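K.L.:
my questions are about this predicted structure, shown below with the sequence.
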Amino acid sequence: MRLVIARCQVDYVGRLTAHLPAARRLLLIKADGSVSIHADDRAYKPLNWMSPPCWLVEGTTDDGEHALWTVTNKAGEELRIRLLEIEHDSSHELGIDPGLQKDGVEAHLQELLAEHVETLGDGYTLVRREFPTAIGPVDLLCRDATGISVAVEIKRRGEIDGVEQLTRYLELLNRDPLLAPVTGVFAAQQIKPQARTLATDRGIRCLTLDYDVLRGTESTEFKLF
């Protein structure tokens, strides 16, 4: 990972245009090729970013006064970062991350869904649990009734982070000619509206899981129907 703290100006050119005026920011360049720009007041969420696969080219502005980074993705969209003053620039080897350890409920949901894979749809079959990728394991890799590969990400609470995680998995899996095309299913006990909207926009199917039904027990909650 490369960390750069700099006074910079950022312009995004693609389906939309966006501009960040000059200010001090943190730039993260990760081993997967992603580039993100962070302020000091927005927790983990970047101000702007480019997800892999993308390519960073370091050059200079036309007048030669400042460094200019151009990040381009496969769609031809660009993130142009003008570095007006660099205060810090360092690289760090983090190694392979073991991945997020799921809590008991998520781990049990994965186990139950693997046992009852037909919950995903008629004709679904399980290929493998914890299917490995370069950025961590996919919860379930399945095939649908037509033989198409399906990556399933399972959460207790379905939020935007989970959709982003599944998106990254799909980008990697679809590079494998033995698996592609790979579609996605985002499965959770509760899925937030924003996460559902993002998933739908990216062609990912959402599935709400009933923990009690998967366990083969009746819920004690009152139901209208």
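P.N.:
Received it, and whenever you're ready, just let me know what you need.
K.L.:
use CA for all of it now, contacts and neighbours both
P.N.:
Noted.
K.L.:
distance check, residue 189 against residue 19.
P.N.:
38 Å (Cα to Cα, to the nearest Å).
K.L.:
between these two, tell me which one has more neighbours.
P.N.:
Remark: of residue 189 and residue 19, residue 189 carries more neighbours, 16 against 13, as counted by other Cα atoms under 10 Å.
K.L.:
that one: what's it in contact with?
P.N.:
By Cα atoms under 8 Å, 6 or more residues apart in numbering, the contact set of residue 189 is 155, 156, 157, 158, 208, 209, 210, 211.
K.L.:
rerun that using 10 Å as the cut-off
P.N.:
Going by Cα atoms under 10 Å, 6 or more residues apart in numbering, residue 189 touches 106, 109, 154, 155, 156, 157, 158, 207, 208, 209, 210, 211.
K.L.:
what comes up buried for the helix or strand hosting residue 186?
P.N.:
Using DSSP states H and E, the element containing residue 186 is strand 182-191. Neighbour-count burial for strand 182-191, counted by 16 or more other Cα atoms under 10 Å, picks out 182, 183, 184, 185, 186, 187, 188, 189, 191.
K.L.:
one more to weigh against that first structure:
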Amino acid sequence: MRIIVADCSAVYSGRLNASLPLARRVLLIKADSSCLIFSELGSYKPLNWMAAPCTLRELTPSQDDSPDAAAAGAVEDARMEASAEPRPERIIRVNAAKSDDVLTVSLMRIVSDEQYELGADPGLVKDGVEDHLQRYLAQQIERLGEGSTLVRREYPTPIGPVDIMAVDAEGTHVAVEIKRHGGIDGVEQLTRYCELLNRDPLLAPVRGVFAAQTITPQARTLAQDRGFSCLILDYEEMKGTESDALTLF
């Protein structure tokens, strides 16, 4: 990973034309040659970038005689002349491999230029994803109601697996759709499952439960209108983590 802090300007040309005027910014250049430009403000999203697959070249202005200089460099030259910007110390030019897109970054004053070996990354391990919620609910199936029993997780159907199939205390089959954040799309998905399952005389009647950590008011209204129950899942409680909040009793 290469990190450059510099006073720079940039021009992106190709399917989209965009430019960044001169300002101090951070450039991240990765091992795959992708280049991302960040400012002091804003969130995680860069101001401009070129993603892999791409090729990156670092030039001085006198070396910039490449064929694509007419496409990207000439635009930058005209812009600098119009704004009376100084000539750059270095130019970083990144060409997309699958298109004619070019990102040209002109480095006027380099404050810092550091290289770091980060090594292999194991990837993001998420906690509280739908698979975790499904596993805990299957282990704590009584949350669906006293006397409920688990049939199986990932109950197969021709249109995809139902997250949990259970049987309640009265012997009625219960199809459970689990989401982290429950919206209308999740209710529609549960509707399709229940309509299909209720065609099977060995299962019918099948009632639906829409379970999530949060459920939007619109989704709750739609679920109730279709005869489904809504169940809020407290992940921290389900995995046995006690809350630090003080309670009266």
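P.N.:
That came through, no problem. Just so we're clear, the structure is a prediction, and the values are computed from it rather than from any experiment.
K.L.:
now what about the TM-score between them?
P.N.:
After superposition, the two chains reach a TM-score (TM-score structural alignment, normalised by the length of the first structure) of 0.53; 144 aligned residues with a Cα RMSD of 3.6 Å.
K.L.:
chain center to the longest strand along the second structure: distance?
P.N.:
Assignment by DSSP state E gives strand 102-115 as the longest strand of the second structure. Centroid separation for strand 102-115 of the second structure versus its chain: 28 Å, with Cα atoms, centre = their mean, to the nearest Å.
K.L.:
quick check: what element follows it along the chain?
P.N.:
Next along from strand 102-115 of the second structure, by DSSP H and E: helix 130-139.
K.L.:
list of residues touching the next helix or strand after the strand holding residue 186 of the first structure?
P.N.:
Helices and strands here follow DSSP H and E; after strand 182-191 of the first structure, the next one along the chain is helix 193-201. The contact list for helix 193-201 of the first structure (Cα under 10 Å, 6+ apart) reads 158-164, 166-167, 184-186, 191, 202, 204-207.
K.L.:
quick check: buried residues in stretch 73-83 of the first structure?
P.N.:
So, applying 16+ other Cα under 10 Å, buried residues of stretch 73-83 of the first structure: 73, 77, 78, 79, 80, 81, 82, 83.
K.L.:
relative to residue 12 of the first structure, which of those is nearest.
P.N.:
Using Cα to Cα, residue 79 is the member of the buried residues of stretch 73-83 of the first structure that lies nearest residue 12 of the first structure, at 4.6 Å.
K.L.:
and the closest one, what's its match in the second structure?
P.N.:
When the second structure is aligned by TM-score structural alignment, residue 79 of the first structure is paired with residue 103.
K.L.:
list only buried entries from the contacts of helix 193-201 of the first structure.
P.N.:
158-160, 162-164, 166-167, 184-186, 191, 204, 206-207.
K.L.:
and the residue nearest to residue 207 of the second structure when sequence neighbours are not counted, how close does it get to residue 99 of the second structure?
P.N.:
Leaving aside its sequence neighbours, residue 207 of the second structure sits nearest to residue 174 (Cα to Cα, 6 or more residues apart in numbering; 5.0 Å). Computed as Cα to Cα, the residue 174 of the second structure to residue 99 of the second structure distance reads 51 Å.
K.L.:
sorry, back to before: nearest to residue 220 of the first structure among the buried residues of stretch 73-83 of the first structure?
P.N.:
Using Cα to Cα, residue 73 comes nearest to residue 220 of the first structure of the buried residues of stretch 73-83 of the first structure, at 49.8 Å.
K.L.:
alright, that wraps it up for me.
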